[in-house]
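[1] predicted model and sequence follow; I will ask about them next.
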Amino acid sequence: MKIYKITKISIYLLLFLSISACDNSDDNDFSEPNHRVIYTSQMNFDNKIEVNGEITFGDVSTGIESRTWTFPSGAANIETSSESVVKATFNKVGSHNVTLHQIFKGNAYVDKTLKGRELDTTIVITVLEPVSAIVQAFKLNEDDSLGAELTMSDNAENEIIASEKVRFIYSVIGQPEIFQWTFEGGSPQTYEGANPEVDVKYRSVGTYDMQFIASRERPFGGDTIQFKKLIKVIPSTKPVDLERVFDIDGKVALEFSRDIDPSTLNPAQFAITIENGSDVITTNIELAEVDPSNGNIVILSLNNERIYNDDTIKVSYTPGTLTTLDGMAATAFTDEILLFNLNNILKSENFDYSFENSTAAQWPYQWWGGTWGMYDLAISSSRAQDGTKSAYIEYHEQGGMIIGHNTIGGTPIKVTFTSGQTYEIGVWVYVVEPWFTPGNYPLPGLFASDLRIYPSSFDFEAVPVNFDENFPIGEWVYRSSFITADFSGAIDLVLRGYNEGANQKLKFYLDNLTIAPVNLRP
């Protein structure tokens, strides 16, 4: 009943607009306006329905003498109709054409253009299968190649050695648009996205469930796949790896490949060094504890001290009592460098910080003239620090670069800064080959090559990369610098590359630009 009322109101509104649109034209009969107005109940949703679903077609044109709707034979429950409103059920999956032949009493308007008396319209209807999904899973070998396929059923209890990974793969029909994974006991524990493959690492001994949901909002539908006790994680005899060192709330966090036994932690077996410029901060580790939310993470609290983003922090472990819950002793490590977790504001600014979704044309030359146009830039799939793409850049010998970042339409993409806030501005760089002759760099009277980032107002200058003679070649390197904003607001950025002091091309990949608010040591 509600649908009928809405449709009726819509028809009256369209009739009013149709009459209003036929203005003072000499070709028009004011007492009998002729105007084509056609709608469907799914016109705002690409005319998609699920098989055996209904769709309503309406012809509320004015000045109609006769009409004929024609539906595809064998795909709908009707073949022809002369009614103004027709409801049809489609029982065949695929793309189907519905045609409307209209004869008007005079030449008719289509939108604001006057057409002939006889008009033909084709409406394409997409009929989808019900959403259906299939999930497969494979153990991953150490080189991330596919290993043995898992049995996908309740109580399968596929055995996975702690710290090993499983690749889950889905295939679907019915064009779902929303994909949601839940991996009990895994990392990640949840994942949302259309990527058909997800790698999950299991660190904790136990038995775990898995769930996958594929769905669409219009036409509404979905499929849920769930397996109870699908994965059984068993103890490992492999070495216990330290996967990363990072920060949590001003403390040092150590992420291991497997869950740690809290009773085996001894703060005295860890050592830490903190450097800030030329200063060495002396402290000791007061407490070592397992993160209550992640059993494979150990948090080190310092005695009356915290860490800051401009510190260089190195952590070491002397072999002692540290043991995993599956009984393996942790191995020693020395001077592992902490990498801070950064809240990259570019992720929320529509700025393609990782070069995954933009073209070279969206990183245009800024027309400074002179040496600043002596470069080449391409979006490359050959190498990436993260994801699948990066920017491949060549500074010409004794050349340079100045580029911005635009939308597809050519509008500069802006980034929002807050006055008084300090930011870390960083990039990942992979230099392909040497770019200078040893002993002759930089050239006399010039400077070493670099990469600088400015706002278009030039209110600050960040120099995240200095290509000195000791810059690593053939590996991804993270470089950054700090700036404090003295303005608030959204502003576009430019990237300036300098290579005038080099007598060869500087070839490198650029990836994962970062601008993140930070706290510096007082």
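    Received it, and whenever you're ready, just let me know what you need.

[2] okay, CA-based contacts and neighbour counts for the rest of this
    Noted.

[3] ok, so what distance separates S380 from G206?
    Relative to G206, S380 is positioned 42 Å away (CA to CA, to the nearest Å).

[4] please disregard the earlier target; I meant S480.
    Computed as CA to CA, the S480 to G206 distance reads 41 Å.

[5] kindly report the same for V463.
    In terms of CA to CA, V463 sits 48 Å off from G206.

[6] and the strands in the stretch 251-400 of the chain?
    251-256, 270-276, 279-281, 285-290, 297-302, 312-317, 333-337, 375-380, 390-395, 400-404 (DSSP state E, counting those that start in this stretch).

[7] helix or strand right after the last one?
    Past strand 400-404, heading to the C-terminal end, the next element that is a helix or strand (DSSP states H and E) is strand 414-417.

[8] mind giving me the packing neighbours of that following strand?
    Counting contacts by 3 or more CA pairs under 8 Å, 6 or more residues apart in numbering; DSSP states H and E, strand 414-417 packs against strand 489-498.

[9] can you list the buried residues in the strand it packs on?
    Within strand 489-498, the residues that count as buried by 16 or more other CA atoms under 10 Å are 491-498.

[10] one more to weigh against that first structure:
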Amino acid sequence: MILKNIKFYIATLCTLIILSCTTRDDSFTPPEGTVPVAFIITSIIEANNDRDLITREGFDVEFLDASIGTSDDRQWEFPEGSYEIVSGGLDTKKIKVKFLSSGDKEVKLNKNSAETATVTITVLEGASATFSLAPVDPDVPGFSFDQTTGTLTVESGTEVQFTSNVTGGLSNFNWKFPGQSPSFSEEANPIITFLKLGESNWNFRVTSAVPFGDIRIPFYEVDAEETFLKVIVTPSSKPFVVAVSEANELEDETIQIPFNGEFSPFSSQESHFSVMLNGTTPLGIESVSLNSEDATILEIKLSEPIYRPDVLTVSYDGNGTLQSKDTRSPVAFTDLPVAMHNVSSVPMASADIFDFEGINAPAAWTVRHDNVGGAVEISNDRATSGSSSLKITGSGGTVRFVCSENIDVPAGEYIITFDLFIEAGGTYGEIWPTIGNPWFQQWRDARAAAIPRGEWVEVSTTADIIYGSTTTLAQIAVRLEGGTGVVYMDNWKLLTKEVRP
């Protein structure tokens, strides 16, 4: 469904006085009753440091004869067919016009039959905006949009795709959906999940750097008055279930489980949940609670520490008194996997170097002096997160490359992980990640030959770091042995090795 185009107007933002500039002529005598000065223009946007004058098609622009004197002998001149008079006339002291076409427009003020001032105004194309909206699942129940009242009705948990269509250089988007997920978006075409029950208003604006300013564009008119759209979120007719395929462990060892709706407040539900270690050992649960900012997320705290190698699963027996805000009971689930917190526990120099996203990464990663037949570069071809990764191209020799940034790594046991993508046809057999200063220890991970081609795989290996001096500064280097083809690496992490007692 497409709503009507909405034209909008900028009120007077500033007043500019344009002075006429002419070559000095001491013999010049001004026409009787006037002094050759500027005219004043309102509703024009000064867009850049060159003091260009810019407006848009459809904007009201007012011109005022600022000549000093008593003569009313004046004539305004505009390019023929390019304007429409809003008020005043071509011979009045003040005239307001609307430009009907884009391009550079020369405007003149003639006094006493002589040209007094001329200015060129750049008229941009008119700006307009429409949007459409539709449920992501076309068969979702309870969805409707009433164009007459501007009311969107959805069931809780419904995902809605909003698609914008704008003209005139509008490019900075700002959608606001209070209480929904997300509640704010700067995307041109966001997908919003409506969860919070009840009625609320939502709005949208889109702006442009030229003309500058925060221009709000409500998209609907009722009785010729612009207003925001209304959304009504009703109870869902779907089951109340876990919304993800994996729970998530946070850095503070909290386990989070998102659902497809909001929970009502609750207490004393710990006995209905279980957390298993390695599929066989139950772990004690200290608390089950709601996330303080998002009522769709359950949080579980254990009564004992979680270790990185742990394999955890969560189950719910379905017999608790939990309810959604629309009075649905959550469906029981068994052995939901927990994705363990896996952020580098050792500061990896500048973070943008090891995720390959920052401006420092290209200079940090280089081939070593003993490299044979290989090249490395930061690439936007593919990535597991962000937009960049490290691209390695080999031509049959041993590709050796290094990160020139030192990292501060105390001696100890570590796990080094990274994401690896070997393009189809890549013949590499071994990969050797190395760390040290100098290279006191090396280890190889010979699985490169067995790694599937054409997909991202997380590679990890252990490292016992021992220094021969008091320094704790080290570098990371990599060797790809005996192969050809293209390889990508992303998201290096160095994790302190943890062992459950």
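    Thanks, I have it. None of these values were measured; they are calculated from a predicted model.

[11] what TM-score do we get after superposing?
    The TM-score (TM-score structural alignment, normalised by the length of the second structure) is 0.58; 401 aligned residues with a CA RMSD of 5.9 Å.

[12] rewinding a little: P434 of the first structure: which of the strands of the stretch 251-400 of the first structure is closest?
    The minimum distance between P434 of the first structure and those falls on strand 390-395, with 12.3 Å, by CA to CA.

[13] can you list contacts of stretch 145-153 of the second structure?
    Applying CA atoms under 8 Å, 6 or more residues apart in numbering, the contact partners of stretch 145-153 of the second structure are 3, 142-144, 220, 222, 229-234.

[14] of those, buried ones?
    The buried subset of the contacts of stretch 145-153 of the second structure (16+ other CA under 10 Å) comprises 143, 220, 229-234.

[15] now the residues you listed as TSV including secondary structure and distance to Q161 of the second structure?
    Formatted as TSV, those follow (DSSP: H, G, I helix; E, B strand; the rest coil; distance: CA to CA, whole Å):
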residue	secondary structure	distance to Q161 of the second structure
F143	coil	12
Y220	strand	18
L229	strand	15
K230	strand	16
V231	strand	14
I232	strand	16
V233	strand	16
T234	strand	18
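
[16] switch the residues you listed over to CSV; also include distance to Y83 of the second structure.
    Output for those, formatted as CSV (distance: CA to CA, whole Å):
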residue, distance to Y83 of the second structure
F143, 45
Y220, 28
L229, 34
K230, 38
V231, 41
I232, 44
V233, 47
T234, 50
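
[17] which members of these are the farthest-apart pair?
    Maximum pairwise distance among these (CA to CA): 22.6 Å, between Y220 and T234.

[18] was I right about E286 of the first structure contacting S301?
    Yes: between E286 of the first structure and S301 there is a contact under CA atoms under 8 Å: 5.7 Å.

[19] so for those two, which sits in the more crowded spot?
    More crowded of E286 of the first structure and S301, by other CA atoms under 10 Å: S301, with 22 against 14.

[20] nearest residue to the more buried one other than its sequence neighbours?
    Spatially, and ignoring its direct neighbours in sequence, S301 of the first structure is nearest to L287 (5.1 Å; CA to CA, 6 or more residues apart in numbering).

[21] go on, R216 of the first structure?
    Nearest non-adjacent residue to R216 of the first structure (CA to CA, 6+ apart): P176, at 4.7 Å.

[22] burial count for the counterpart of the one you found in the second structure?
    Taking TM-score structural alignment, P176 of the first structure has L170 as its aligned residue in the second structure. The number of residues packed near L170 of the second structure is 19, by other CA under 10 Å.

[23] separation between the nearest residue to E430 of the second structure once chain neighbours are set aside and I435 of the second structure?
    Nearest-residue entry for E430 of the second structure: A446, 4.3 Å, with adjacent residues in sequence omitted and distances by CA to CA, 6+ apart. Separation of A446 of the second structure from I435 of the second structure (CA to CA): 17 Å.

[24] neighbour count winner among the two?
    Between A446 of the second structure and I435, counting by other CA under 10 Å, I435 is the more crowded of the two (23 against 15).

[25] show me the contacts for the closest residue to T388 of the first structure other than its chain neighbours.
    Excluding the flanking residues, the one nearest T388 of the first structure by CA to CA, 6+ apart is S381, at 5.9 Å. Counting by CA under 8 Å, 6+ apart, S381 of the first structure makes contact with 388-390.

[26] with distance to T312 of the first structure added, can I get these in a markdown table?
    Listed next are these as a markdown table, based on distance: CA to CA, whole Å:
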| residue | distance to T312 of the first structure |
| --- | --- |
| T388 | 30 |
| K389 | 29 |
| S390 | 27 |
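
[27] derive a ChimeraX selection command for the buried subset of those residues.
    Selection of buried members from the contacts of S381 of the first structure for ChimeraX, criterion 16+ other CA under 10 Å:
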select :389,390
